[in-house]
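Asker: pasted the sequence and its predicted model underneath.
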Amino acid sequence: MYRDNTKVVKIGKCVIGGGNPILIQSMTNTHTEDVAATVAQIKELTKAGCEIIRCTVPTKEAALAIKEIKKQIEIPLVADIHFDYKMAIMAMENGADKIRINPGNIGGTDKIKAVVDVARERNIPIRVGVNSGSLEKDLIEKYGGVTAEGIVESALDKVKIIEDLGYDNLVVSIKSSDVMMCVKAHELIAKQTNHPLHVGITESGTIFSGSIKSSIGLGLILNQGIGDTIRVSLTDDPVREIEAAKLILKTLGLRKGGIEVVSCPTCGRTRINLIDLAGKVEKMVSGYDLDLKLAVMGCVVNGPGEAKEADLGIAGGDGCGVLIKHGEIIKKVPEEELLDTLRYELDNWNE
């Protein structure tokens, strides 16, 4: 499934490319200068399953903060740079494991070379990022608008600038909020470079629209074996990005672990507040590192049969609930004890 002909790139203690597992990224929304807040958020994201974190570095204070942040976190830190090449250099000098730049907006070749020289000296990978929203005017004119072809050409032009400076420790990122344009761009660039690709649908939206757009886009891209790291960009708590990314990878069969919750859509037979119950179950099981399927059903009559393909299930109605294992009812409890019964079963699953 993986595009295993990509180069292997080391980011801190992590490796991507070359057929290695796809890693999940997110980005802090704190002020990087606020070390305590940034570290707290990174730790929360790490607990949720984030494997690489990106922090914005717009100021000297933010660049200096990286040194202290790095002392308190366990995952690699990527410094996100816009416009000021000096921030990229300072970020690397203060311990950034990787930097993200768009060579087209940090100045002339001399400034890009200054960044590359420090990256080479410290063997720090550079992520070359290009978004459809920042596509150059000449490429828009060439292709008659913002197109997948234009995005790819822009990205490869930026990659060549750095390669011509004798450095190829690179990761490439091409993003668009247009899902199908983004898919096409990744299909094109995967044929033209062997640098690892960071994949995401940028500015995808809220938890609802963003999750749907990201699932479609990432699903179509990853299912072709394209992509080495991913980020689900959501206008929400970054932890939600990790949860969505994990489920996308699990659904595609690219990652194991974590409880998959399935639930019926409710109908006239439902005799329990299934929407509330399913939400509580999903929140509860997020902390378990178990590789199983859990069904939440709203009818004790048909629930066991409908849940037979799940490893474990619960169903409720009319004040009572049942615990189901592989389609068989193993326990009947009062409705108010259903969640605690399920929790006990999960706590003792491997015993």
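Answerer: On my side now, so go ahead. Numbers count the residues shown, from 1 in each chain.
Asker: drop to CA atoms for contacts and neighbour counts, all remaining ones
Answerer: Fine.
Asker: what's the first-to-last distance across stretch 297-305?
Answerer: With Cα to Cα, to the nearest Å applied, stretch 297-305 spans 10 Å between its terminal residues.
Asker: strands along the stretch 51-200 of the chain, start to end?
Answerer: Counting by DSSP state E, counting those that start in this stretch, the stretch 51-200 of the chain has strands at residues 52-56, 77-80, 98-101, 126-131, 170-175, 197-199.
Asker: do I have it right that Lys250 meets Lys256?
Answerer: Yes: contact criterion Cα atoms under 8 Å: Lys250 and Lys256 qualify, at 5.9 Å.
Asker: ok, back up a step: out of the strands of the stretch 51-200 of the chain, which comes closest to Asp237?
Answerer: Among these, the nearest to Asp237 by Cα to Cα is strand 52-56 (14.1 Å).
Asker: take the one below as the second:
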Amino acid sequence: MNYREKTREVHIGDRVIGGGHPILIQSMCNTKTENVEETAAQILALEKLGCDLIRVAVPTPEAAKALGEIKKRIHIPLIADIHFDYRLAIAAIENGADKIRINPGNIGSEDRVRAVVDCAREHGVPIRVGVNSGSLEKDLLEKHGGVTAEGIVESALNKVKLIEDMGYDNLVISIKSSDVLMCVRAHELIAGKTDHPLHVGITEAGTLIEGNIKSSIGLGLILHQGIGDTIRVSLTGDPLEEVRSAKMILRTLGLRKGGIEVVSCPTCGRTSIDLIGLANRVEAMVQEYPMELKVAVMGCVVNGPGEAREADLGIAGGIGEGLLIRKGEIIRKVPEDQLLAVLKEELDRIAAEKES
């Protein structure tokens, strides 16, 4: 079942999620939000790479005030992440946040939650209700015998009902755990119990390698079931890496088109060039091209043309020389140190043709 088609539409700035709309990629700045220049610069870099929504921490009144100035400099919706102080949620909305993220459980009394909801209603700002496995209430821990998928879902739905009972349903739900299979199970459970859009991610996934593996498995299992309207790959590292990974996950699952896919062979005893370095340089270079292509990077001129046949373009290295390959056909032989340059020339030519 494709649950994405059954979720209700929610407008976040000029973007729409839910109702079968394309899955959007979200990331979060690791700058101090109070530093407008640095935060805006990071968001612009994320935009260029393909980030659709950006979240920033709002831990102080100064951070809330900075939102208005940041919004003037960026082009994607700005989401304010709030914990504990309901006044910061209100200030964030009043300063132009396109969405706020709260956990009603740590905002305080029902009156404080209502004050946030009333302000969101007045400004037409959606609320993301976020629950993490590490923040489950004591009674739910006792009821379910510890942290469980069932407890996470019950906690989230209780908080959603609290806000719905206040007459507001412009909501997005987020339920996260660092336990991949628990997170998958929680999304399977909640998908059939709500029609609110779901923001999906594996929280605190880890460093670049471990975080990417856990996020790819978790998001892959969830998204493949038709669950999820926005995603974030949570990594301990540069937010740009989160966007790169999210794009690759969506493209691999067939949920997003566009961009260049790089395929490369593993190194072996026949490899006589710096294939690892070359593949990494190609991967970095192709980020700037929006067209949809497959590029192969091969380390052997013996099998390179054949292995690259399914790619639109390919390069294969030999002893001091290399080949430029198009659809499996050799079109040029060049010195090894020119391989990257001739590949770029060909990509530039293709880009120019597509623009004309």
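Answerer: Happy to help now that I have it. None of these values were measured; they are calculated from a predicted model.
Asker: coming back round to it: turn the strands of the stretch 51-200 of the first structure into a markdown table, including mean neighbour count.
Answerer: As requested, those are exported to a markdown table (neighbours: other Cα atoms under 10 Å):
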| stretch | mean neighbour count |
| --- | --- |
| strand 52-56 | 23 |
| strand 77-80 | 26 |
| strand 98-101 | 26 |
| strand 126-131 | 23 |
| strand 170-175 | 25 |
| strand 197-199 | 26 |
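Asker: save the ones you listed as a markdown table, and put in distance to Gly305 of the first structure too.
Answerer: Output for the strands of the stretch 51-200 of the first structure, formatted as a markdown table (distance: least, Cα to Cα, whole Å):
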| stretch | distance to Gly305 of the first structure |
| --- | --- |
| strand 52-56 | 41 |
| strand 77-80 | 47 |
| strand 98-101 | 51 |
| strand 126-131 | 48 |
| strand 170-175 | 44 |
| strand 197-199 | 39 |
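Asker: now for these, which one comes closest to Ile11 of the first structure?
Answerer: Shortest distance between Ile11 of the first structure and the strands of the stretch 51-200 of the first structure, using Cα to Cα, is found for strand 98-101: 6.3 Å.
Asker: the closest one packs against which elements?
Answerer: Secondary-structure packing of strand 98-101 of the first structure (3 or more Cα pairs under 8 Å, 6 or more residues apart in numbering; DSSP states H and E): strand 77-80, helix 85-93, strand 126-131.
Asker: could I get those as a markdown table with distance to Glu306 of the first structure?
Answerer: Output for those, formatted as a markdown table (distance: least, Cα to Cα, whole Å):
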| stretch | distance to Glu306 of the first structure |
| --- | --- |
| strand 77-80 | 44 |
| helix 85-93 | 54 |
| strand 126-131 | 45 |
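Asker: can you say which of the ones you listed is nearest to Val8 of the first structure?
Answerer: Closest to Val8 of the first structure of those, according to Cα to Cα: strand 126-131, at 13.1 Å.
Asker: can you pull out the residues in contact with the closest one?
Answerer: 98-103, 119, 151, 154-155, 158-159, 169-176, 202 (Cα atoms under 8 Å, 6 or more residues apart in numbering).
Asker: where in the second structure does it fall?
Answerer: Here strand 126-131 of the first structure aligns to the second structure at residues 127-132, judged by TM-score structural alignment.
Asker: then stretch 212-220 of the first structure?
Answerer: Mapped onto the second structure using TM-score structural alignment, stretch 212-220 of the first structure covers residues 213-221.
Asker: aligned to Val334 of the second structure, what sits in the first structure?
Answerer: Using TM-score structural alignment, Val334 of the second structure lines up with Val333 in the first structure.
Asker: just give the closest residue to that match, not the sequence neighbours.
Answerer: Gly321 (5.3 Å; Cα to Cα, 6 or more residues apart in numbering).
Asker: so the one you found is in which element?
Answerer: Using DSSP states H and E, Gly321 of the first structure falls within strand 320-325.
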